[in-house]
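[1] sharing a sequence plus its predicted fold:
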Amino acid sequence: MAYNPAKLADRLQELAIARSLIPPKFLTGEPKLLTKKWFDYRFLSPLEATLQFGAAYREGVRNYVHKNLDRDLAQRVEGVSVALPSAPTSTFTQLWAARQRADEFCIPYEEFIEFSFAFAAGRKRQMAPTPIQLHANPTTEYAWHAEFEKFRANRPSFALNPGTDLPQYHIEHDRSLAAQTDFRHALASAVSDNPGRWSDVIVRYHLLEPQLSRSMVSDLVPEDVREQEFENAESEYDAGKWGSRTSVTLDDTDFFQSCFGMQEAQAEASDQCSLCPHREECHFHTLMVDTITDRNFGSVSPVAVARRAVGAARVAKHRAKKAALASTGGYI
C-alpha cells in the first residue's frame, strides 16, 4: 500500500495520544460504532471525531444560553475545551463517552446536539446540560427516545438532504470496506423509499456524485421506465444541466476507517474485523501504535497502568494503616 508518510504519522500519533488519555474500556468500543456512526465520521480517527463533537457541543451550549438564559453571556460561554488535555481528565473522558453515545444514532453531531438541547429546554433546565447529560437517563429515557424519533422523522432523508460528499464513497474508490458497503445499502434504501424523478437519482448518485454503481441504480429504477430514465439522465448530464463532476485523488491513508489501529480492532476481534480487507495492515499498525505509545508514555496502555498504580498505592496505604493499628493495640 502507498501511504502518505505525514498522514500516517499523524494518525498513529493520534491513536497513541488517545491511549494516553482514555481508559481502555472506551477504546475497545470503537470498532462496534463504525457502521452506526454518521457517514462523514467513518474515516476520522476517534480522537478527531471527539474534537469535532466537542466543537459542536460548545456551539450548542452558546445557542442554549442565548435562547434560554442570558444573551449577553452566550458568546463568552466555553462549554468544554476543544483543546487536547496534556493528561487524562474526567471532562475529556466524558466528552469521549458522550460522542460514542451520539455515534449510536447515525446522525450528524450538530443535529444530535440540537435535539438534546431542545429536549433540555423543554424540561426547563436552569443549566445547560453537560456532554454526558445530553443523553437519556433512567428518568427521561421513555420521553427522550419518543421525542428523538419524532425529531428524526421530521428531518429529510439523508439521501435527499444530501448525506455526504466524501470521495471515499465514490464507486471508483470502492474497496469493499464495511463503511462503504453499509453506506451504499443505506443510500439505496433511502432512495428507494423517496425516489423523486428517477432521472435525477441516476444523475445525482451515479453520474455526478458516483456513489452507486450503474447496476445498483438500475436495480432501483422500475424496469418499464429504466431505459428511458437512463437516456433522460445522460442527456441532461451531457448538456451540463447538473454541472461537472469533480474527481478527487486519494492515497491509501485516506481509507483508514475509524476503527483502524485500535487495540481491539484485530482480525480475531469480530466478524467485521475478520472480513475487513485492511485487517493485516490494521494489525500491523496496531503494533506500531503499541511501540509509539510505550516510547512516548511509558506503557502500551498508560491510563490502565496509572489507575492500577493508584489502586495499588491505596491498598498499600490501607494495609500500612492496619499494620500500624495492630502494632499499637488499636491506638496511633
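    Great, that's in hand.
[2] contacts, neighbours, all on C-alpha from now
    Noted.
[3] list the contacts of P24.
    Residues near P24 by Cα atoms under 8 Å, 6 or more residues apart in numbering: S301, V303, A304.
[4] now the residues you listed as CSV including neighbour count, distance to I132 and secondary structure?
    Output for these, formatted as CSV (neighbours: other Cα atoms under 10 Å; distance: Cα to Cα, whole Å; DSSP: H, G, I helix; E, B strand; the rest coil):
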residue, neighbour count, distance to I132, secondary structure
S301, 21, 24, coil
V303, 20, 20, helix
A304, 18, 22, helix
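[5] out of those, who's nearest V61?
    Distance to V61 across those (Cα to Cα) is lowest for V303, with 29.3 Å.
[6] ok, structure two:
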Amino acid sequence: MSFNKPKVEKRLSSLIDLAGRLDKKILSRELDLMITKWSDYRFLSPYEATNVFIAAYRNAFKSAVRTHCDIHEAANSRGIDLLALRKATRSTEFTQLWVARQNADSVGLPYDVYLQFCFDFAMRRKRRRLPRPNQLFWNKETQIAWKATFAEFMTDALNGGVLRPGALPQYRIETYRGLLAQELFRSTIIELTKKGNRPLRHIIEDRSLIKRQVPAELFSEVYGAYAFETAVRSLHQQIKHHPIQVDPYIAPDEVDLWQSCFAVPWARDTQGPICSVCPAAEGCGRLGNYVLSKIKRKYGTDDPIAEMEKTGARKRQARKRARDKVSGVNPSGTSTLHAGGASS
C-alpha cells in the first residue's frame, strides 16, 4: 500500500491546528472513543468526524424545526453558522460541537440516528427551544430519564435493523491487519446478525462472499458447527447454478488505515491495553511525536491552551491592577487616599 502525501499532510496539519483550539483533556478522549464509536467513523480523523457530525446536526435541526416548530422556517434553519465557525481560531461553539460529537461517539450510534433520538427526547420534555449541541447529552437533571429512554431506543434500533454498517474498504478481508477497529467491526457484524432473523446461509452469502467483510468460519463459532455446515452446503448448491457477484474492491492507501486515534496529540497511552497491542503503534508513535514537536514549534509550548489561559489570566490581572491604581485602591482592596487627598 502507498502513502498519499497530500492526505498525510492534511491529516497531520489538522491535528497540529487542533492543539490551539481544544484542551488537552478533550483531545485525550479520542483513544477510548475509537472503541465505542460507530464503525463507519473509526478510520476518520477526529476533525473529519466532527465535520460529519456538524452536517448531521444541521440536517437534524432542520428536520426538528419542520416537525416541532414551523415547516416554513425549516428551509432557512441552520442551527450552526458555519462561516463564523470556520473564521474563529478558537470558539466556544466549536468546542461544544467537538464535545457533542464525542458524546455521540461514546454511545456508538451513527450521528443521524443519535441526533434523531436527542431531538425527540428534548422536545418530548416540552422544551421551548431546540437543543444546542451542548444540550443534546444528558445532564444531572435528565440523566435517569435520558438513559432509560435511550436504552429502549437502542433495543428498538438493534432489533429493527436500523443499524447497518457501511461497506468500507478498510473492513474488507483483503485489507485485514488485525487493527482493533477491524476486530470490533467483525464483532459488531456478528452481534447484529444474532439480533436479526435472517437465515445463516444469507448472512454468509452477504457478509463473507459478496461484501467480504467477515471470514465465514467466524460464524461457525457463533451459530455452531452443524448450522454452519448446513448453511455452507446450501450455498455451494446455489453457487453452482447462480454464481455470486463479489462487490468491487479498491484497496485503501496507508493513510486510510489510520484509525481515528492515530497520532492524536495527548491521546496515546503506550502502556495501556489499546496502544500496547496495536499493530500500528510504532508508526503512530513516530508521527505522534512529530505532531507534538510541530505543536511546540508553532505555539512555543507543548500545551497551547493552558498557556493561552495563563496569558489571559495575567493580562486580566494586569488590567485590574491598572484600574485599581487609577482609582486609588491598593491590592488589599482599601483606598490609599485620605478624605483630604493626602496619602496614608
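    Nice, thanks for sending it over. As the structure is a computational prediction, the values presented were derived from the model and not from experiment.
[7] any idea what the TM-score is?
    Remark: TM-score between the superposed chains equals 0.91 [TM-score structural alignment, normalised by the length of the first structure]; 332 aligned residues with a Cα RMSD of 2.5 Å.
[8] tell me which element the nearest residue to P195 of the first structure once chain neighbours are set aside is part of?
    Of all residues not flanking P195 of the first structure in the chain, V201 sits nearest, at 6.8 Å (Cα to Cα, 6 or more residues apart in numbering). In this assignment (DSSP states H and E), V201 of the first structure forms part of helix 198-202.
[9] which bit of the second structure covers that helix?
    Mapped onto the second structure using TM-score structural alignment, helix 198-202 of the first structure spans residues 200-204.
[10] swap in stretch 275-282 of the first structure?
    So stretch 275-282 of the first structure sits over residues 277-284 in the second structure, by TM-score structural alignment.
[11] contacts only, for the closest residue in space to R42 of the second structure that isn't next to it in sequence.
    Nearest residue to R42 of the second structure, sequence neighbours excluded (Cα to Cα, 6+ apart): S260, at 5.2 Å. Contact analysis of S260 of the second structure by Cα under 8 Å, 6+ apart lists E30, L31, M34, Y41, R42, F43, L44, S45, P46.
[12] now with 10 Å?
    By Cα atoms under 10 Å, 6 or more residues apart in numbering, S260 of the second structure lies in contact with 30-31, 33-35, 37, 41-49, 181.
[13] same question, G243 of the first structure
    Counted by Cα under 10 Å, 6+ apart, G243 of the first structure has contacts L208, E236, Y237.
[14] same deal with I71 of the second structure?
    So I71 of the second structure contacts K62, S63, A64, V65 (Cα under 10 Å, 6+ apart).
[15] list buried residues within the residues you listed.
    K62, S63, A64, V65 (16 or more other Cα atoms under 10 Å).
[16] what is the neighbour count of T193 of the second structure?
    Number of residues near T193 of the second structure (other Cα atoms under 10 Å) recorded here: 19.
[17] doesn't it lie inside a helix?
    Yes: under DSSP: H, G, I helix; E, B strand; the rest coil, T193 of the second structure sits within a helix.
[18] that one and R201 touch, don't they?
    No: under the criterion of Cα atoms under 10 Å, T193 of the second structure makes no contact with R201, lying 11.6 Å away.
[19] hang on, the earlier thing: in a markdown table: the contacts of P24 of the first structure, plus distance to E231 of the first structure.
    Output for the contacts of P24 of the first structure, formatted as a markdown table (distance: Cα to Cα, whole Å):
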| residue | distance to E231 of the first structure |
| --- | --- |
| S301 | 58 |
| V303 | 60 |
| A304 | 61 |
